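Enquirer: Sharing a model prediction with you, sequence too.
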Amino acid sequence: MNDGNTKAVKERHSFTGIVSLLLIVLLWLATFWQGVVTAVDIWLITDTFNHCLFVIPASIYFIYLKREQLALSAIEPNYWVLIPCIGSGGIYAVGLSGGVQLFMHIATFTFLPLSVWFLLGNTQAKKILFPLFFILFCIPIGEELIPVLQEVTADLSVMMLQWVQVPIYRSGLYIEIPEGRFLVAEACSGISFFIASVVIGCLYAYMNMQSRIRRISFVIIAIIFPIIANAIRVFGIILTGHLTNMEHAVGADHLIYGWVFFSLVIICLIGLGELIREKSSDIVADPKFVPTEQTLLTGYVKACGVLALLTIVLFIWYQVIQGQLSASTTPRKLNASILPAKPASKAWQPEFVDYYDQYQTNFSYESKKIDLSVVWYPKGHGELVSYANRMYLEDFWTLESSYSVNGPNDFKIEINQIVNSRNVRLLGYWYMVDGKVLSNKNTAKLYEIYKVMLGQHKGSGLVMLSMESEYSALEKDKRLFLEMLTNEFSTINQMFPE
């Protein structure tokens, strides 16, 4: 019996088919190596994405378990799948042009399963649909949800505190009780719990459930459950501080409660899965796939040749973009003579990395002190719109609200109202990309990418102005701040090189 099974496996998986599959993986690595390297760096550095290191090995293992439902000796390449492959390659080019690693990672880890789908064909790809697209969990994505999760966690925890009648006052992400003040910081957003719960939920649903409705229902539970659980965790920490007069639930206690609570969340999630999953008697094994006829060598050569041609074209395109992003000459710095240099304010400090030039000063306007910070990223020198760059230090400030005002020539200027335990500040900003003034960071990024792909990019900069205020005079200060922005707009923009 064992010899017969081994022979059948050999008939299903020919040497030519295995080589073709390995060739596709090598072409993927050679073309998207930069996306792979930057993703691995994030996996190793960021605890939130350590699980990504195990995603591809897990996918390979799940595909191996399905080996009897596959036949590499009888592939039916689906050339229509090349269309999304080309789209994926285009997304990578956009990410490379704008330095948007998220786009690069999305393209990198969608191109691989799509290319395997292309080679095997619809029938066989459907057999390993989950293992193929489980590879998408390699994409280090989710940190963009941190601000939303912070808000939701703060909202839910405040609601729970009101249920037990704890006196509270909320200002932005700060929650104050009579015994002390708490900040729903990034670490309190529960992003690590959320991502890990979703990954584990998807794995559990695939391994233990067959009904599509059951699987989808459990994945939805895996998305909602950690959000509610994290809000309960924050509520518990604040309530503990209230009941113990801040003797507990501060400092290292957060970490202890966090890891213990996370373990309980996963146990509860799996317990819910056990209630939802089918009984063992209801599970039906997948039938073995028996190929009717083997694919000729010319079929493999044609499929691999077409994909190789596509990846070579993409590789050349990416090298051209890389050449446009490199700095060929020494760029000019900011024109610091526009405004006199003064010591930077210690009350408000932005945080930017890899900039080519930065200028900070302050000046008086109608007896109010205005802090100015300008950063400059010329072609080939860093990335302006990046998650690593912050217009204020989030350990000291939190966003309370944001709004837009009409500046010169009806240009929309974005203003953030940021607060901490003692102060409230107004923070206005705008972007300068290749001589064009833009108010929104996403618009600025897209315009920068557009100019890079045309080979016309020169540089991008950001202007930030901040003024301290008080709640009692906030409306008056808002009008004064707008007047200042309107009057100083043109002068400040002259700081950027032409």
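Expert: Perfect, thanks for sending it.
Enquirer: When you work out contacts or count neighbours from here on, use the C-alpha atoms and nothing else.
Expert: Will do.
Enquirer: can you pull out the helices in the stretch 51-200 of the chain?
Expert: Remark: helices assigned in the stretch 51-200 of the chain by DSSP state H, counting those that start in this stretch are 55-65, 82-98, 101-120, 122-127, 129-134, 146-163, 191-208.
Enquirer: For the fifth one, buried residues please.
Expert: What it means is helix 129-134. Buried residues in helix 129-134, counted by 16 or more other Cα atoms under 10 Å: Phe130, Pro131, Leu132, Phe133, Phe134.
Enquirer: what residue lies at the spatial centre of this structure?
Expert: The C-alpha lying nearest the average C-alpha coordinate of the chain belongs to Ile141 (Cα atoms, centre = their mean; 3.4 Å).
Enquirer: Use this one as the comparison:
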Amino acid sequence: MSKTTAYSWTYLLCSIPSKWFYGVRAHANSLRHLPNGWSRTLGYLLLLVLLSGGCFFGTWSSIIEIWARSKTYTHGFVIVPISLWLIWSRRDYYLRLVPTVAYSPLLAVLAGGFLWLCGDLSHIVIIKQVAAVAMLVAGIWVVLGHTVTLSLSFPLLFLFFMVPMGEELIPALIEFTTTFTVKLIRLTGLPVYRDGHYFTLTSGSWSVIEACSGISYLIASVTLGFVFAYLNYSHYWKRVLFMLLSVVVPIVANGFRAYMIVMIGHLSDMTLAVGVDHLVYGGVFFGVVMLLLFYLGSFWRDPPFTPIAIVPRKASVSSTPQQLAVSVLLLAGFGIWQPLAATLLDKQGQLALPAYVATQALGDWRQTADPKWLWEPKFPRAAEHSKAFYSDSHGNSVGLYYASFGKEEQGAELVNSENALVSAVESRRLRISATDTLAFALGQQTVTLNVTVLKENSGQVLVVMDSYQLSGEISNNRYWVKARQLVKHLSGDTSPELKLVLWVQPDNDDIASAKRLLTGFLTAWLKQQSI
């Protein structure tokens, strides 16, 4: 490297920090001279963001962790930059508005806080995440006032796209994609046999799994579609119409994508589109569809709209005492929920199982030795569990299992998808051959249970019933259980929250008799315990 080149690089590297410093100082000076009290307001907004991050650090961390872990939600990293860019692109308009504190949105802050409390007590992460974003938006509303917040409504509401939600749509999307694909195949004139989400052609078999649901395409389309509609249309009906199209088009397009992949595989004798290459075909197809959607949408774009800032006649910058008062109220509105949740949860966490689970005799039933059946329930994250077997005078035996999760933690909750009857390891020798629900009246309540038939590779059958037991009621409805848990925690009710499982290995695979046996035992059990 020549001396001249070395000198040039040295000068450049040394000049960068000084240029950056002077640039930052210039921006800082310009911020101090913003009109209508914006410089002080921006300072309060920064403090609000720090307050939200500090009070709900765990919730915000969970959002970012999901962005980093799941490709479906990687877009979350660009939501805040996009929102800030949308605001920056119209900064001249916003700076003509006068930010004045508003007190009524404090109610929205409290409502968001209560929602977060409900999510924390019921261990539903997505509710906590939605609540954290809602509280931040409501806090901004308090600091900026009604007029400014209304003008910023889209960039602020766009922040809700940070919440990683949508996975609950996957089963419905899988069902739609399967049905849509099979119907198109039949319209093509090809014979196809469908079994659930699996279908078979003469050339081979296919299945629609989570990766084929199109959830990633849907989320990407909705996010981009909302921004496109906001930037290109000033008429609200056009915005709403394009937003709806950004929801419908990717769902239908994913159906055509699946059909296209199946037909490529079928016509190539299963040599194409049966491996990683089908992801490439699908990605290219979706990209073309989205480009076509945005291209067609551009034909109806409205001319650039230059809004005129209309400042209320008596609008004035909020005084320092007003802003300090609002700051104290926001500090309280954000800060009370974590301690309150900890206090309420400390009252819970009853680890010990109730005494009645150790009952030795029950009418005609007596506790007996383990018959060593081919399966028994296992919930590794349970805080405490109990297993017992009972037999009657006719030699019939049943298994009874209770599990308590005590002071629940994330991943160790009473209602959790991890609490499966058959683990991944057990699935190598066991499969679920049938599922059903059972309901029967007991006193003033209706007992509901899940009924599952397990079949071993050898052909041996087990009949399993499971449900949840809370506050004297038994229900298999997961949503009811979550709601009941929330009410219990808010009211300070410390009664046990239990997972209940009964099972039997029937003679001669007589499933109907096994159901009657389990129902009769459970009825006698519940009557004696007077739950």
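Expert: Looks like it arrived, so ask away. What you see is a predicted model, and the numbers here were worked out from it, not measured in a lab.
Enquirer: if I pick whichever residue in structure 2 pairs up with the residue nearest to the centre of structure 1, what's in contact with it?
Expert: Counting by TM-score structural alignment, Ile141 of structure 1 corresponds to Met165 in structure 2. Applying Cα atoms under 8 Å, 6 or more residues apart in numbering to Met165 of structure 2 gives the contacts Ile126.
Enquirer: Pick the most buried one from the helices of the stretch 51-200 of structure 1.
Expert: helix 101-120 (a mean of 23; mean count of other Cα atoms under 10 Å).
Enquirer: And Leu384 of structure 1, what's its match in structure 2?
Expert: By TM-score structural alignment, Leu384 of structure 1 lines up with Leu414 in structure 2.
Enquirer: how would you label that match: helix, strand or coil?
Expert: Assigned by DSSP: H, G, I helix; E, B strand; the rest coil, the conformation of Leu414 of structure 2 is coil.
Enquirer: for Trp317 of structure 1, same thing?
Expert: helix.
Enquirer: what sits against it?
Expert: Ala93.
Enquirer: for the closest residue to Lys515 of structure 2 other than its chain neighbours, what are its contacts?
Expert: With Cα to Cα, 6 or more residues apart in numbering as the criterion, Lys515 of structure 2 has its nearest non-adjacent residue at 7.3 Å, and that residue is Val463. By Cα under 8 Å, 6+ apart, the contact set of Val463 of structure 2 is Val451, Thr452, Val453, Leu454, Trp503, Val504, Gln505, Pro506, Ile511, Ala514, Lys515.
Enquirer: one more time with 10 Å
Expert: Contacts of Val463 of structure 2 were listed using Cα atoms under 10 Å, 6 or more residues apart in numbering, and they are 434-435, 451-455, 502-506, 509-512, 514-515, 518.
Enquirer: Let's see which of those end up in strands.
Expert: Mapping the contacts of Val463 of structure 2 onto strands (DSSP state E) picks out Ala434, Thr435, Val451, Thr452, Val453, Leu454, Lys455, Leu502, Trp503, Val504.
Enquirer: ranges for the strands of structure 2?
Expert: Under the criterion DSSP E, structure 2 contains strands at 193-195, 198-201, 204-207, 361-362, 365-368, 384-391, 397-404, 430-442, 445-456, 461-470, 473-475, 497-504.
Enquirer: How about the contacts made by the equivalent of Trp67 of structure 2 over in structure 1?
Expert: Superposed on structure 1 with TM-score structural alignment, Trp67 of structure 2 falls opposite Trp43. Trp43 of structure 1 is in contact with Val37, Phe49, Asn50, His51, Cys52, Leu53, Cys138, Ile139, Pro140, counting by Cα under 10 Å, 6+ apart.
Enquirer: Could you export those as a markdown table, including distance to Arg214 of structure 1 and neighbour count?
Expert: Output for the contacts of Trp43 of structure 1, formatted as a markdown table (distance: Cα to Cα, whole Å; neighbours: other Cα atoms under 10 Å):
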| residue | distance to Arg214 of structure 1 | neighbour count |
| --- | --- | --- |
| Val37 | 37 | 13 |
| Phe49 | 27 | 23 |
| Asn50 | 28 | 17 |
| His51 | 25 | 17 |
| Cys52 | 25 | 22 |
| Leu53 | 28 | 15 |
| Cys138 | 25 | 25 |
| Ile139 | 26 | 26 |
| Pro140 | 27 | 23 |
